[in-house]
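Visitor: Fold the following and give me the result.
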Amino acid sequence: MGQNGASARRWLERVLLALLGTVVGLIVCEGLLLIGGISCPNFYRPDRYTGTALRPGAQGWYRGEGEAYVRINRDGLRDRDHTLAKPAGTIRIALLGDSYAAGFQVSADKTFWSVMESELTKKNVFAGKHIEVLNFGVPGYGTALELLTLQHRVWKYSPDLVLLAFVTGNDVSDNTFALGHEKRTPYFVHRGGRLILDEDYLEWYHSREGAIPKLYYWLLNHSRLLRVFKEASYRIDQAVRLRQQMEVAARSGFQEIGLSDMIYCQPEDALWNEAWDITEELLVQMRDDVRSHGAAFCVVTLSNGIQIHPDRAVREEFMRKLGVADLFYPERRIMDLGTRAGFPVLNLAPALQSYSESKGMYLHGFGAGVGAGHWNIEGNRVAGNMMAE
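Guide: Model prediction:
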């Protein structure tokens, strides 16, 4: 018995020593990440209506593309705090969009919506009224999630104008699971001749409820090491998603160009026709919801890097590979829809192309990635000024 007891004590001592070593190792790793300034801040939370949303109060350095200190306000917007009640003498503009609108790549005062607000104020567009832009943009959102955001989050602020920032490069493909491949995202689907919300994403959302998930998110928000691991997992997921998209592109005959570039061509397969049909129906639903609240609705299509590349020869070579005469098919299609459905559309890409070519200036990208990705500081500035004109 004594020999068994001694063996048990030695086993317990080894376990405790291993646990202590693990704890010390984790503390050391956290300290090294702190000293190195590595944090990978968590800006997101699970959300009942949109799958994911920005986390109120989150802040930290974003260095995924460009570099900016990002703060999420108390209501989960990448913006300053706003009162729910609209101040007297104020025109409120609610901006819906994705990562372009969120603008993590630049400081908040350099984003296009901040520039637009400042320019509209300077120009006294609304006859002495104060202009207030509220930014509801969230990275990864498509038209479906922007519609849900409008329905569940925007109206408590009583906006006068709802401005949808539409990114042709991915907003259409983001609106169907067949092209988007995101299980955490709500999608609208055609069933019985109607466009309805498919709530399959709720399985993922409900898996994030309960004590254990809450503990996980608490640790995530307080542990740099866990956030670094999560960032690595996210990058792996993105690589898998990109491979899936490339497979879809290959089946459609676009092996060389890639999935996102199919947006510049008139769709000839069922997947892209469905994606466009859903997108257009969502835009009409958005128009109807805005009108029912007595506000105005406007769509502004932004730009993709290749559309406004300053070198004409680069654009022409890209068009040759695609077999198209220009890169503005999605802009024309959205403009045509606006004409039929009775809402204004502002297409920025043609004007931005002229500007970048005349100045020999890249408006997309940072550092080694210049020419691609999101708008840089100059791109945001020029776009914001154009929107205010």
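
Visitor: make it CA atoms for all contacts and neighbour counts henceforth
Guide: Noted.

Visitor: Between the two ends of stretch 179-197, how far is it?
Guide: Start-to-end span of stretch 179-197 (Cα to Cα, to the nearest Å) is 17 Å.

Visitor: next one: stretch 80-92
Guide: End to end - Cα to Cα - stretch 80-92 spans 14 Å.

Visitor: What residues sit buried inside that stretch?
Guide: For stretch 80-92, a neighbour-count test (16 or more other Cα atoms under 10 Å) marks 82, 86, 91-92 as buried.

Visitor: and what of stretch 369-388?
Guide: Buried positions in stretch 369-388, judged by neighbour count with 16+ other Cα under 10 Å: 370-388.

Visitor: Run through who's touching it.
Guide: For stretch 369-388, the surrounding residues in contact (Cα atoms under 8 Å, 6 or more residues apart in numbering) are 66, 100, 105-106, 110-117, 119-120, 304-306, 309, 348, 352, 362-366.

Visitor: In PyMOL, how would I select the buried members of the residues you listed?
Guide: Provided next is the PyMOL selection string for whichever of these are buried by 16+ other Cα under 10 Å:
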select buried, resi 66+100+105+106+110+111+112+113+114+115+116+117+119+120+304+305+306+309+348+352+362+363+364+365+366
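
Visitor: Pull the number of nearby residues for the nearest residue to A295 once chain neighbours are set aside.
Guide: Of all residues not flanking A295 in the chain, D160 sits nearest, at 4.9 Å (Cα to Cα, 6 or more residues apart in numbering). Number of residues near D160 (other Cα atoms under 10 Å) recorded here: 19.

Visitor: Another for comparison:
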Amino acid sequence: MKKRILRWLGNIIALVVALFLILAVLEVAVRIFIPQSSILTVRDRYIGRTLKPNMDVHLQGSDWASHLWTNAYGWNGNTFPVEKPGHIKRILHIGDSLVEAIHVDTDKNFVSQLEQHMPGTQQLNLSVAGRGTFLELLTYRHYGRSYNPDVTVLWFYTGNDSRDNYVTRDFIKGISMEESVIEEPQLGILKTFLLQKLRLPRLIFEKGKDNPLFLWLLVRTGLLSTEPEELNRDIPLGLATTIVDTPERALAMEVNEKLLVAMKKEVDKGMLVLGIIPSLLEMDLRTTPELIEKYPVLQGKKIDLDFSQKRIAELAEQHGILVFNATPVLRQALLDGKKPYLEGDGHLSQEGHDIIAREFKAWLIAHNLP
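Guide: You can find the predicted model right below:
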């Protein structure tokens, strides 16, 4: 009996050791072969995270490769003096990953191109992936204002900004807009080790974070302390706050309007412009039947691929904010057989950056800006 117990114990130990070795090999493989965007950022007490300062790295994805460098402040681009030179006009760009643009070379994203093709201007890119409008407002408050911009462009990505703003609705209600510090959630020792120190768990989380079953498992195992908005939903929140007529979308638009008004009040130096970048999903009218096939619950629902970008533009204009909407030019590019988006993840391709740089430059000149 004792020998049998020892044999079973030995088998269990061998299994645990083998599993540990397999996971260790996978962790090493992930570190070597799979680029991780999370290692590009550092903690920031005001806006959560920024890119690492003075970084110079080469990145690669399934359908893109880029050379990314950052300045001394942790923004994508070259270092610039905080004090604006007297003969220079500054245009500040604040957005999420679409404008942060790690998928193309730093000197080829549309912000850099604008500076190259508009002599006498400095185009500063203060964009960080994963931002909603509230964090972008804080970015202006704590960093953008000090650069004394002549024009501030708030870039709104209709693919997920409404969702991000909807998720923060209770947070925004519960605090004053004067609140300025973003507290990072406190994790236990095990959670910290798994989700912050190791790359394999982070990769698994990134790949599965939009899967309700995966999120349910994380909640049940204690790795997520509260149930995410996506759980127990028939319609994904990203669709419910953009192209599908739902109560969530109506509420998201109310939050969007509140944040736009707050941003206009916040920008007390120069002029505020709202730039709108639509998602690839919203560009293709053939998307609707495919969505209904994937989500049968959408059958009979009112789906409007253009609603989000049109409504956001209307809200901004109602409050006296100038709007540049990239939807028409990007849709025309697709109709012309061009590929302004990366097929793998929907970010702007090099062609997309070229298009926005060209069109936004023309728009600025037409509006006598800066």
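
Visitor: TM value for the aligned chains?
Guide: The TM-score (TM-score structural alignment, normalised by the length of structure 2) is 0.73; 320 aligned residues with a Cα RMSD of 3.8 Å.

Visitor: rewinding a little: look up how far L134 of structure 1 lies from the residue nearest to A295 of structure 1.
Guide: 11 Å.

Visitor: Please enumerate the shared neighbours of the two.
Guide: In terms of Cα under 8 Å, 6+ apart, D160 of structure 1 and L134 are both contacted by the residues 92-94.

Visitor: Just give me the closest of those to P56 of structure 1.
Guide: Among the shared contacts of D160 and L134 of structure 1, A94 lies closest to P56 of structure 1 (Cα to Cα), at 18.1 Å.

Visitor: check contacts around that closest one.
Guide: By Cα under 8 Å, 6+ apart, A94 of structure 1 lies in contact with 133-136, 154, 159-163.

Visitor: Drop anything exposed from the residues you listed.
Guide: Neighbour counting with 16+ other Cα under 10 Å marks 133-136, 154, 159-163 as buried within the contacts of A94 of structure 1.

Visitor: Determine how far the last residue of stretch 339-346 of structure 1 lies from the first.
Guide: The first residue of stretch 339-346 of structure 1 is 11 Å away from its last residue (Cα to Cα).

Visitor: Please tell me which residues of structure 2 that stretch aligns onto.
Guide: Aligned by TM-score structural alignment, stretch 339-346 of structure 1 falls on residues 317-324 of structure 2.

Visitor: contacts for that stretch?
Guide: Outside stretch 317-324 of structure 2, the residues that reach it (Cα under 8 Å, 6+ apart) are 261, 264, 272-276, 313, 316, 360, 363.

Visitor: Please spell out which residues along that stretch are buried.
Guide: 321-324.

Visitor: can you give me the helices for the stretch 51-200 of structure 1?
Guide: 99-102, 112-123, 143-149, 177-180 (DSSP state H, counting those that start in this stretch).

Visitor: Distance to H222 of structure 1 for those helices - can I get that in a markdown table?
Guide: Output for these, formatted as a markdown table (distance: least, Cα to Cα, whole Å):
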| stretch | distance to H222 of structure 1 |
| --- | --- |
| helix 99-102 | 23 |
| helix 112-123 | 31 |
| helix 143-149 | 28 |
| helix 177-180 | 31 |
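
Visitor: closest one to V15 of structure 1 among these?
Guide: Across those, closest to V15 of structure 1 is helix 177-180 (Cα to Cα), at 45.7 Å.

Visitor: Show me what the helix or strand hosting G31 of structure 1 packs onto, helices and strands only.
Guide: In this assignment (DSSP states H and E), G31 of structure 1 forms part of helix 2-35. Counting by 3 or more Cα pairs under 8 Å, 6 or more residues apart in numbering; DSSP states H and E, the packing neighbours recorded for helix 2-35 of structure 1 are helix 224-251.

Visitor: F112 of structure 1 corresponds to which position in structure 2?
Guide: In structure 2, F112 of structure 1 lands on F110 (TM-score structural alignment).

Visitor: What segments of the stretch 1-150 of structure 2 are strands?
Guide: Taking DSSP state E, counting those that start in this stretch as the test, the strands found in the stretch 1-150 of structure 2 are 41-44, 48-51, 56-60, 65-69, 89-94, 121-125.

Visitor: Please render the shared contacts of D160 and L134 of structure 1 as TSV that adds distance to Y216 of structure 1 to the earlier fields.
Guide: Formatted as TSV, the shared contacts of D160 and L134 of structure 1 follow (distance: Cα to Cα, whole Å):
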residue	distance to Y216 of structure 1
R92	38
I93	36
A94	33
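
Visitor: Tell me the one of the residues you listed nearest I72 of structure 1?
Guide: Closest approach to I72 of structure 1 among the shared contacts of D160 and L134 of structure 1 (Cα to Cα): A94, at 16.3 Å.

Visitor: Spatially nearest residue to the alignment partner in structure 1 of T70 of structure 2 (excluding sequence neighbours)?
Guide: Aligned counterpart of T70 of structure 2 in structure 1: I72 (TM-score structural alignment). Distances taken as Cα to Cα, 6+ apart put R78 closest to I72 of structure 1, at 4.6 Å, once the chain neighbours are dropped.

Visitor: pretty sure the one you found is in contact with Q105, am I right?
Guide: No. Counting by Cα atoms under 8 Å, Q105 is not a contact partner of R78 of structure 1; they are 11.9 Å apart.

Visitor: Most widely separated two among the buried ones among the contacts of A94 of structure 1?
Guide: Pairwise over the buried ones among the contacts of A94 of structure 1, using Cα to Cα, the maximum falls at F136 and D160, 14.7 Å.

Visitor: ranges for the helices of the stretch 251-370 of structure 2?
Guide: Along the stretch 251-370 of structure 2, counting by DSSP H, counting those that start in this stretch, helices occupy 280-283, 287-294, 307-318, 327-335, 350-366.

Visitor: In structure 1, what residue corresponds to G130 of structure 2?
Guide: Using TM-score structural alignment, G130 of structure 2 pairs with G140 in structure 1.
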